[in-house]
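> Quick one, fold the following:
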Amino acid sequence: MKGKIFIATVFIACACTSAQINQTMSEVNKALGSEQPLTTDEVIAGLKEALVKGTSEGSDQASMLDGYFKNPEIKIPLPPDIQKIETKLRNIGLGKEVDKFILTLNRGAEDAAKEAKPIFISAIKQMTVQDAWGILKGENNAATEYLKRTTTSALREKFQPVIANSLTKVEATKYYSTIVTTYNKIPMVEKVNPDLNDYATTKAMDGLFLLIAKEEKQIRENPLERTTEILKKVFGYKK
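Below you'll find the predicted structure:
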């Protein structure tokens, strides 16, 4: 019951200025009586720790061999323009190249995902009191949405050259070039040549954020995922 009082009070605190947060904390302390309440510092520390845990595990999962390729939730398919002509490509003998391209496209994303963690950690370190309370009051993916807002630009900037490098390294670019060049030689077809680097960057980032959102939801809903005392305390209050 006391935990519910705490959360109800927090949810009433819609405006997140420092003064209002402090006032809310004071009221919560009185409501909880002798029970040891959360402090603002604990809320921030707990949320930062949850974010570090979620982003680290999400990035680690994505960067493993088959992290993208064998995960149907984030596997990167053919670009939409190429999907439209996949049957034709297979009919003209490019089936193996199509399969190799899909595999190497995902290998490139797995390779690039290794670069994501430091970008996320940097954003987490800059989290403000207002950010923390907004996340605690938010939905099961509020922390992930915070990361999207604060890291997407930096992540894309970092990812694009890494993706380009990775796609070249695993020969995705070569297979892509073969597919597109061969298809475009067919008379009377609409030429295709989508921006592979931009497509792969966007899909790789989408996959990372999806994994992080799943980790965040687990921490919020599953007590077994709260592996430290601060995580247990912060998220234990939110029933």
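
> C-alpha only now, for contacts and for neighbours.
Will do.

> what about the longest helix in the protein?
Taking DSSP state H as the criterion, the chain has its longest helix at helix 142-169.

> measure the spatially most central residue of the chain to residue 21 for me?
By Cα atoms, centre = their mean, the mean C-alpha position of the chain lies nearest to residue 209, the distance being 1.4 Å. With distances taken as Cα to Cα, to the nearest Å, residue 209 is found 29 Å from residue 21.

> Which of the three states applies to the residue of the chain positioned farthest from its centre?
Ranked by distance from the centre of the chain (Cα atoms, centre = their mean), the top residue is residue 187, with 42.3 Å. Under the three-state scheme (DSSP: H, G, I helix; E, B strand; the rest coil), the conformation of residue 187 reads as coil.

> quick one: the helices in this structure?
2-12, 18-32, 40-63, 80-83, 86-91, 95-112, 116-125, 129-137, 142-169, 172-184, 196-221, 229-236.

> any chance of those helices in JSON lines, with distance to residue 71 too?
Formatted as JSON lines, the helices of the chain follow (distance: least, Cα to Cα, whole Å):
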{"stretch": "helix 2-12", "distance to residue 71": "36"}
{"stretch": "helix 18-32", "distance to residue 71": "41"}
{"stretch": "helix 40-63", "distance to residue 71": "9"}
{"stretch": "helix 80-83", "distance to residue 71": "19"}
{"stretch": "helix 86-91", "distance to residue 71": "21"}
{"stretch": "helix 95-112", "distance to residue 71": "10"}
{"stretch": "helix 116-125", "distance to residue 71": "18"}
{"stretch": "helix 129-137", "distance to residue 71": "28"}
{"stretch": "helix 142-169", "distance to residue 71": "19"}
{"stretch": "helix 172-184", "distance to residue 71": "19"}
{"stretch": "helix 196-221", "distance to residue 71": "10"}
{"stretch": "helix 229-236", "distance to residue 71": "28"}
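
> want to put them side by side, so please do this one too:
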Amino acid sequence: MFKKILLAVVVFQLSACAELQQAINQLPNGELTNFQIAAGLKEALQNGISNQVTTLAVQDGYFKNELVKILLPAELQKVDRTLRSIGLSNLADEGLKVLNRAAEDAVGEAIPIFSDAIQGMTFVDAKNILLGDKNSATLYLKTATSAALYQKFNPIINNSFKKVGADKIWTDLITRYNNLPLTADVNPDLTDYVTNEALKGVFTMVEVEERGIRANIAKRTSDLLKRVFALQD
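Presented below is the predicted three-dimensional model:
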């Protein structure tokens, strides 16, 4: 899975580099046109994907990243606390790990969907993003891709649960909890929950990169990025 992701990133970056070089070659007097602004924003979004999102697709990409680690849903927090209080911390930890492994399996599907959205960005989109809020590019991607990402992630996460025996783990965990005295039965839809949490993690990491490029000149790693983002400084 990770090799496929890296290959996709390389292809996208090569395409972006060709577009950026064309843009630079067309500059007659140092002024940026709509085309160059759009190209700069596309490069920034590609950086967000290649520098941040792909780190989620490896083992522990979610589980050991405190920004995006998937925890139990609110209604199951009491399950976690109760199990730990009676000496079943290992079972609780295994349940958390399963949630994050499923997200790590699914996140690679984000790259081609993001690429389509980036390539579809118009000049108007680019200007609005550049002069908008510090996370405007991330919000653009969220609006353009969330529905498609959910449709891709959900069945993969469901299959991942089956592949690693998550059904058995969660059945065991919740059954033990439900059998405790004075507790109400719990039966959450974990596939839907993890899908949405995985998407939050993707957009969190894209936003980290976007804010870095906007705020830190050193992260603007090409001439075009420096010139485009200087417009919003």
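
> Now for the counterpart of the residue nearest to the centre of structure 1 in structure 2: which residues touch it?
Under the alignment by TM-score structural alignment, residue 209 of structure 1 pairs with residue 203 in structure 2. Residue 203 of structure 2 makes contact with 138, 142, according to Cα atoms under 8 Å, 6 or more residues apart in numbering.

> quick one: contacts for residue 75 of structure 1?
Residue 75 of structure 1 touches 68-69, 106, 207, counting by Cα under 8 Å, 6+ apart.

> Include distance to residue 25 of structure 1 and neighbour count when you put those residues into JSON lines, please.
As requested, those are exported to JSON lines (distance: Cα to Cα, whole Å; neighbours: other Cα atoms under 10 Å):
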{"residue": "68", "distance to residue 25 of structure 1": "43", "neighbour count": "26"}
{"residue": "69", "distance to residue 25 of structure 1": "46", "neighbour count": "22"}
{"residue": "106", "distance to residue 25 of structure 1": "47", "neighbour count": "29"}
{"residue": "207", "distance to residue 25 of structure 1": "37", "neighbour count": "23"}
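
> before we move on, back to that, in structure 2, point out the residues matching the longest helix of structure 1.
With TM-score structural alignment as the criterion, helix 142-169 of structure 1 aligns to 136-163.

> what's the average distance of that stretch to structure 1?
Once fitted to structure 1, stretch 136-163 of structure 2 is off its aligned match by 0.9 Å on average (mean Cα distance after the TM-score superposition for structure 1).

> quick one: buried residues of that stretch?
In terms of neighbour count (16 or more other Cα atoms under 10 Å), stretch 136-163 of structure 2 has its buried residues at 136-142, 144-146, 149-150, 152-154, 156-161.

> before we move on, what about stretch 67-74 of structure 2?
Residues of stretch 67-74 of structure 2 classed as buried: 68-72 (neighbour count, 16+ other Cα under 10 Å).

> Ok, stretch 46-65 of structure 2 next?
Residues 46-50, 52-58, 60-63 are the ones in stretch 46-65 of structure 2 that count as buried (16+ other Cα under 10 Å).

> ditto for stretch 112-130 of structure 1
So for stretch 112-130 of structure 1, counting by 16+ other Cα under 10 Å, buried means 112-117, 119-121, 123-124, 127, 129.

> outside of that stretch, which residues touch it?
16-18, 40, 44, 48, 51-52, 55-56, 59-60, 62-63, 147, 150-151, 154-155, 158-159, 162-163, 166, 204, 208.

> now with 7 Å?
Residues from elsewhere that reach stretch 112-130 of structure 1, judged by Cα atoms under 7 Å, 6 or more residues apart in numbering: 16-17, 44, 48, 52, 55-56, 59, 62-63, 150-151, 155, 159, 162-163, 166.

> picking up where we left off before, what angle sits between the longest helix of structure 1 and helix 129-137?
Orientation check (axes from the mean of the first three to the mean of the last three Cα atoms, to 10 degrees): helix 142-169 of structure 1 against helix 129-137 gives 100 degrees.

> gap between helix 142-169 of structure 1 and the chain center?
10 Å (Cα atoms, centre = their mean, to the nearest Å).

> Which other helices and strands does it contact?
Contact here means 3 or more Cα pairs under 7 Å, 6 or more residues apart in numbering; DSSP states H and E; on that basis helix 142-169 of structure 1 packs against helix 95-112, helix 116-125, helix 196-221.

> Need the winner for burial among those helices.
The highest mean neighbour count among those, using mean count of other Cα atoms under 10 Å, belongs to helix 95-112: a mean of 22.

> That one vs helix 40-63, what angle?
On the basis of the same axes, to 10 degrees, helix 95-112 of structure 1 is oriented at 150 degrees to helix 40-63.
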